[in-house]
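Peer 1: here's my sequence, what's the structure:
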Amino acid sequence: MTVVGPFGVSVRDGALEADIRAGLAAVEEGLVEATKSEVPFITEAAQHLVRAGGKRFRPLLTLLAARFGDPYAPGVVPAAVTVELTHLATLYHDDIMDAAEMRRGVPSANARWDNSVAVLTGDFLFARASSIVSELGTEAVRIQAEAFERLVTGQIQETAGPREGQDPVAHYLDVVAGKTGSLIAVAGRLGALMSGADESVVNVLSQYGERIGVAFQLADDVLDIASDGSESGKTPGTDLREGVPTLPVLRLREMAARGGPGAAADRELAELLDGDLSDDARHAEALARLREHPALRQARSDALSYAYAARETLSPLPDTPARQALAELCDAVADRTA
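Peer 2: The predicted model follows:
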């Protein structure tokens, strides 16, 4: 049996699968309703990415986290909608910063309209998310606000780059924890909180969410280099061509700076990566060499360490089908980076 989610996470309990599917359908309805406006153009722009689909990983995690309390509590589905709306809002803004032309198989909002429409639509979605979370209580509002702060902080850190003397890898992991891990942590936290789960369970699922969120991003970094495109859904080496400093590239630069045997070849490859990779031949050479480099193996190890840490985080929870599904997400990261 399979639940809609990243990598087709399996749920081996029929009742749980039916409940999660029903929950995700309710979330989808909530997303459509939350993105309606009296102004037709705002509705069109706000629903642009909703209707394009997506993995709905964050709502899935919210619903699974709620299984450790009352999964039918009235705040669970609105919490899942809130988290996904916040995520969607960040995509509108990210696409502006990246000058992206496509998102989820459709033209990005900035490409279809313009940057002004995209940024204002993202703001509209943030506003709607804030309105929904305000109905869930002051603690939920605080959690959402803190996550929003971390999201913005992570984006600013990425834009500014590491401080003088700061380890670039440590800086990158901080960025990923803020931009990606923080909101996935909220998905787990709000799901457990709204279900009335014990505080210790709420904390476990929050920590799990952040770790698995970082693991997913690091796995994507690996797949940008190692994949043939069928797993990641995008052309291999896309981040490489665009000069995005993903973890394998940062690990390579670290090895080149460290010196020792092979350092000259490492520096040569680093210089190739820092050059103009719009040329197909140079891009293909860089991709092929990085695939064979120990830096990629190190990046794989980094992703696995976060996935294993996320799995270990679950150990205090009761052994239920929901916990098994969460553990399987960790295994999926391991399989994906193999």
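Peer 1: only C-alpha atoms from now on, for both contacts and neighbour counts.
Peer 2: Will do.
Peer 1: would you mark the buried spots in stretch 196-216?
Peer 2: 196-197, 201-216 (16 or more other Cα atoms under 10 Å).
Peer 1: among those, which lie within helices?
Peer 2: 201-216 (DSSP state H).
Peer 1: right, and out of these, which lies closest to Glu149?
Peer 2: Glu210 (15.0 Å; Cα to Cα).
Peer 1: quick one, helices of the stretch 151-300 of the chain?
Peer 2: Here the stretch 151-300 of the chain has its helices, by DSSP state H, counting those that start in this stretch, at 168-176, 182-194, 199-226, 238-241, 247-258, 263-274, 280-291, 294-313.
Peer 1: switch the ones you listed over to JSON lines; also include distance to Thr86.
Peer 2: Formatted as JSON lines, the helices of the stretch 151-300 of the chain follow (distance: least, Cα to Cα, whole Å):
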{"stretch": "helix 168-176", "distance to Thr86": "17"}
{"stretch": "helix 182-194", "distance to Thr86": "8"}
{"stretch": "helix 199-226", "distance to Thr86": "15"}
{"stretch": "helix 238-241", "distance to Thr86": "24"}
{"stretch": "helix 247-258", "distance to Thr86": "25"}
{"stretch": "helix 263-274", "distance to Thr86": "34"}
{"stretch": "helix 280-291", "distance to Thr86": "34"}
{"stretch": "helix 294-313", "distance to Thr86": "23"}
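Peer 1: I'd like the structure of this one too, to check against the first:
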Amino acid sequence: MNKAQSLMPSASDALAERLTDGLVAVESRLAEVVQHEDEFIAGASQHLLTGGKRFRPLLTLLASELGTGVNDAVTDAAVGVELTHIASLYHDDVMDAAERRHGKASVNAEYDNITAIIVGDLLFGRASEIVAGLGSEAARIQAQTFVRLCAGQIRDDRQAPADADPMEHYLGVLADKTGSLIATAARYGAMFGGCSTETVELMRQYGEYVGMVFQLSDDVLDIVSDESGKTPGTDLREGVTTLPVLYVRASKDPADGRLKDLVSRPLTDDAEHAEALQLLRAHPALEQAKRHTASVAEQAVALLEPLGDSDALTVLRALPGQVASRTV
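Peer 2: Predicted coordinates:
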């Protein structure tokens, strides 16, 4: 099963074939634009090019199907979005001191932090260069998306202000940090697929909701991920605030005192980490988080109501629920 089929299993054979062909063109263009005459720069730029799911470019290709379908501009838009995503991973891995990414050593581990940061900047530049070739409106959207990505990351690394609602702050961070780029992926696909202004705006909103679902489902996976082979409780170990943790903190039940204490700090002690995981898995906060995630997925689907029916819309309507219920 190829990436298009694995990410969009509800696609018809004809649509899956078109998406697969489109993704081949994206992969070819990605390989082309990260080339550099300096072998060291070329190697570092290509380090994370393989192994990703290509969720964002596939969404761009799929959104274009609401109009006239994939063309050279759609392909370049998909490449610009994916390069922006890859560049952000270079920076994320430095901030997280990550050692692995896509099944191999992260760029900061393979090279060093300075190289990872500067090559990440180089890839952001490449992405902007490609998008600039699509016109001033596309370049403006790219710049606005980049600002939101950065703002989301900055706010994610800081505590919510004392006068802010913690849940509202957290969801706003997700919208900026994850939702904004996926929104741009869907928006570009509709734009360069020749869709109406109204459809382009619907797809932008849809993409932002899907991006939030993606991150919210990660919050749940971090607690229940034993079955998927992922390391459970990574966020707990690092003291990262997630949706289930926010629900625990908002609990008025006196019996939750111990769990509230555990999730108020990084859990570097293995015994405390295991205890927190056990308590969270049995706590109503986990089901609350699942329901919230499903609710955001439903909001994404509802946006598509005015667009009628087509092969592409069948996939777009199924996608948020698939993201919400994913196991990896």
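Peer 1: before we move on, the earlier item: tell me the most buried of the helices of the stretch 151-300 of structure 1?
Peer 2: Among the helices of the stretch 151-300 of structure 1, ranked by average contacts under mean count of other Cα atoms under 10 Å, first place goes to helix 182-194 (a mean of 30).
Peer 1: structure 2: matching residues for that one?
Peer 2: Helix 182-194 of structure 1 lines up with residues 180-192 of structure 2 when matched by TM-score structural alignment.
Peer 1: what residues does that stretch touch?
Peer 2: Applying Cα atoms under 8 Å, 6 or more residues apart in numbering, the external contacts of stretch 180-192 of structure 2 come out as 56-57, 59-67, 71, 73-74, 77-78, 81, 85, 138, 141-142, 145, 148-149, 197, 199-201, 203-211.
Peer 1: one more time with 7 Å, if that's ok
Peer 2: Contact partners of stretch 180-192 of structure 2, identified using Cα atoms under 7 Å, 6 or more residues apart in numbering, comprise 56-57, 59-61, 63-64, 66-67, 73-74, 77-78, 81, 145, 148-149, 200-201, 203-208, 211.
Peer 1: same check on stretch 317-327 of structure 2?
Peer 2: Taking Cα under 7 Å, 6+ apart as the rule, stretch 317-327 of structure 2 contacts Met8, Val210, Val213, Phe214, Ser217, Leu221, Ser228, Thr293, Ala294, Ala297, Ala300, Val301.
Peer 1: just give me the match in structure 1 for the last one.
Peer 2: Under the alignment (TM-score structural alignment), Val301 of structure 2 pairs with Arg311 of structure 1.
Peer 1: check the second one too.
Peer 2: Taking TM-score structural alignment as the alignment basis, one finds that Val210 of structure 2 is matched in structure 1 by Ile212.
Peer 1: what do you get for Ala250 of structure 2?
Peer 2: By TM-score structural alignment, Ala250 of structure 2 lines up with Glu254.
Peer 1: pretty sure Lys177 of structure 2 contacts Gln153?
Peer 2: Yes. Lys177 of structure 2 is within contact range of Gln153, at 5.9 Å (criterion: Cα atoms under 7 Å).
Peer 1: which of these two has more residues huddled nearby?
Peer 2: Lys177 (27 against 18; other Cα atoms under 10 Å).
Peer 1: tell me the contacts of the more buried one?
Peer 2: With Cα under 7 Å, 6+ apart, Lys177 of structure 2 has these contacts: Arg148, Leu149, Gly152, Gln153.
Peer 1: now do 8 Å
Peer 2: Arg148, Leu149, Cys150, Ala151, Gly152, Gln153.
Peer 1: top of those residues by neighbour count?
Peer 2: Neighbour-wise, the contacts of Lys177 of structure 2 (other Cα under 10 Å) top out at Leu149, 23 neighbours.
Peer 1: need the nearest residue in space to that one, chain neighbours excluded.
Peer 2: In this structure, Leu149 of structure 2 finds its nearest non-sequential neighbour in Lys177, 4.7 Å apart by Cα to Cα, 6 or more residues apart in numbering.
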